[in-house]
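Asker: Predicted structure and sequence below. I'll ask about it afterward.
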Amino acid sequence: MIETELLPKYSIRKATKDDIPVLVRMRLMLQLHMETVNGRILKHNETWKNGLPRFYSDLVDNSNSLGLLVLDNEKEQAVGMTIGQLIEDRDMEIQRYVKINDVWVEEDYRRKGICSLVVNKLMEFYKERGIKTFTLNYVINNLEAESTWKVLGFEPIIKSCVAKIS
């Protein structure tokens, strides 16, 4: 229902090498957002930030990963993205699953179904390849993320804790 209404206005396509600056910008915005909603999150350093272009370049070339961009067709600009990575771990009961690494929707485009649209598209891609399990992490106090992931069928099962000892 929402997806068919969104499709004429928005399109989704696989990210390419040409999109690396957009992916980096959106990932940095995601990081800033996470740090804003929860100041206790461990922050990345400049080395990590400087390594993002290489990270996304490797991701775009990796057949086990998928980066998707959401485009506003009228404005001809990227307004959202998601990154999925196939994980193969023979030590796990479910040996093949997808880790959703990054999801970002520009602030002016939120609450329009874009996140659901792009995440569902990512999950469809992997489901067609036999993957049925998807994982992701989000920051505590990110209420938008909490409600979005719940609607999409994700349930929190683990918490990550940080202690600073002086």
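Answerer: In hand now; what should we look at? Treat the numbers as computed from the prediction; the structure is a model and nothing was measured.

Asker: C-alpha from now on. contacts and neighbour counts both.
Answerer: Will do.

Asker: can you give me the helices for this protein?
Answerer: Secondary structure of the chain (DSSP state H): helices located at 2-6, 20-37, 46-61, 114-127, 143-151.

Asker: Now render these as TSV, adding mean neighbour count and distance to Gly80.
Answerer: Output for those, formatted as TSV (neighbours: other CA atoms under 10 Å; distance: least, CA to CA, whole Å):
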stretch	mean neighbour count	distance to Gly80
helix 2-6	12	13
helix 20-37	17	8
helix 46-61	14	15
helix 114-127	19	8
helix 143-151	13	14
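
Asker: for comparison:
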Amino acid sequence: MLETESGTNCIIRKATKDDVPVLVRMRLMLQLHMETANERILKHNETWKVGLPQFYSDLIGNSNSLGLLVFDNEKGQAVGMTIGQLIEDREMEVQRYVKINDVWVDEDYRRKGVCSLMVNKLIELYKERGINTFTLNYVIDNLEAEATWRALEFEPIIKSCVATIS
């Protein structure tokens, strides 16, 4: 059991196939949050939404991926999730790194250290496998994400641009 900065007792564990509905719920909330932060983000369609359960089921079954869930121990409910995926690319100088794909913390648990505990646990588990390089993307104008990633020592190094040309 872990304690957050605010004193909330949490449990972090690996996600299982039984957790797919929780992962889907949190990913949909993450998508809405990103779209709210920056309305220009490219939006997913209904086909993507319908495919999320299979996507997470496949991801959990993949040995290169790791999903973690954080539970409020007192309430017994999932309050956060993160997904990491090991990338192996022989054409890169760093040939093995982890792409952190999804990170979500329910609103009532933000700014309490839940995200830090969860991401640090993900990093720790991959470091045990010899991985020490981690990458992620976040939406410009998502001020919470920007502050969180800077606090966790992630440094922005690239911007992605979108143009809709008539």
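Answerer: On my side now, so go ahead. What you are looking at is a predicted structure, and each value in this text was computed from that prediction instead of being measured.

Asker: overall similarity of the pair, as a TM-score.
Answerer: In this superposition the chains share a TM-score of 0.96, using TM-score structural alignment, normalised by the length of the first structure; 164 aligned residues with a CA RMSD of 1.3 Å.

Asker: what's the straight distance from one end of stretch 128-136 of the first structure to the other?
Answerer: Start and end residues of stretch 128-136 of the first structure are separated by 19 Å (CA to CA, to the nearest Å).

Asker: Go through it and flag the buried ones.
Answerer: By 16 or more other CA atoms under 10 Å, the buried positions in stretch 128-136 of the first structure come out as 131, 134.

Asker: before we move on, back to that, so for Lys14 of the first structure, which of the helices of the first structure sits nearest?
Answerer: helix 46-61 (8.8 Å; CA to CA).

Asker: Superpose on the second structure and give me the mean offset of the closest one.
Answerer: Following the fit onto the second structure, the mean deviation recorded for helix 46-61 of the first structure is 0.6 Å by mean CA distance after the TM-score superposition for the first structure.

Asker: can you redo the helices of the first structure as TSV with distance to Glu106 of the first structure?
Answerer: Output for those, formatted as TSV (distance: least, CA to CA, whole Å):
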stretch	distance to Glu106 of the first structure
helix 2-6	15
helix 20-37	8
helix 46-61	19
helix 114-127	10
helix 143-151	13
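
Asker: The strand ranked longest in the first structure vs the second structure, average offset?
Answerer: Secondary structure assigned by DSSP state E gives strand 77-88 as the longest strand of the first structure. With mean CA distance after the TM-score superposition for the first structure, strand 77-88 of the first structure departs from the second structure by a mean of 0.2 Å once superposed.

Asker: Gln77 of the first structure: which of the helices of the first structure is closest?
Answerer: That would be helix 20-37 among the helices of the first structure, by CA to CA, at 9.7 Å.

Asker: elements contacting that closest one?
Answerer: helix 46-61, strand 77-88, strand 96-105 (3 or more CA pairs under 8 Å, 6 or more residues apart in numbering; DSSP states H and E).

Asker: Turn the ones you listed into a markdown table, including distance to Ile131 of the first structure.
Answerer: Shown next, in a markdown table, are those (distance: least, CA to CA, whole Å):
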| stretch | distance to Ile131 of the first structure |
| --- | --- |
| helix 46-61 | 19 |
| strand 77-88 | 9 |
| strand 96-105 | 6 |
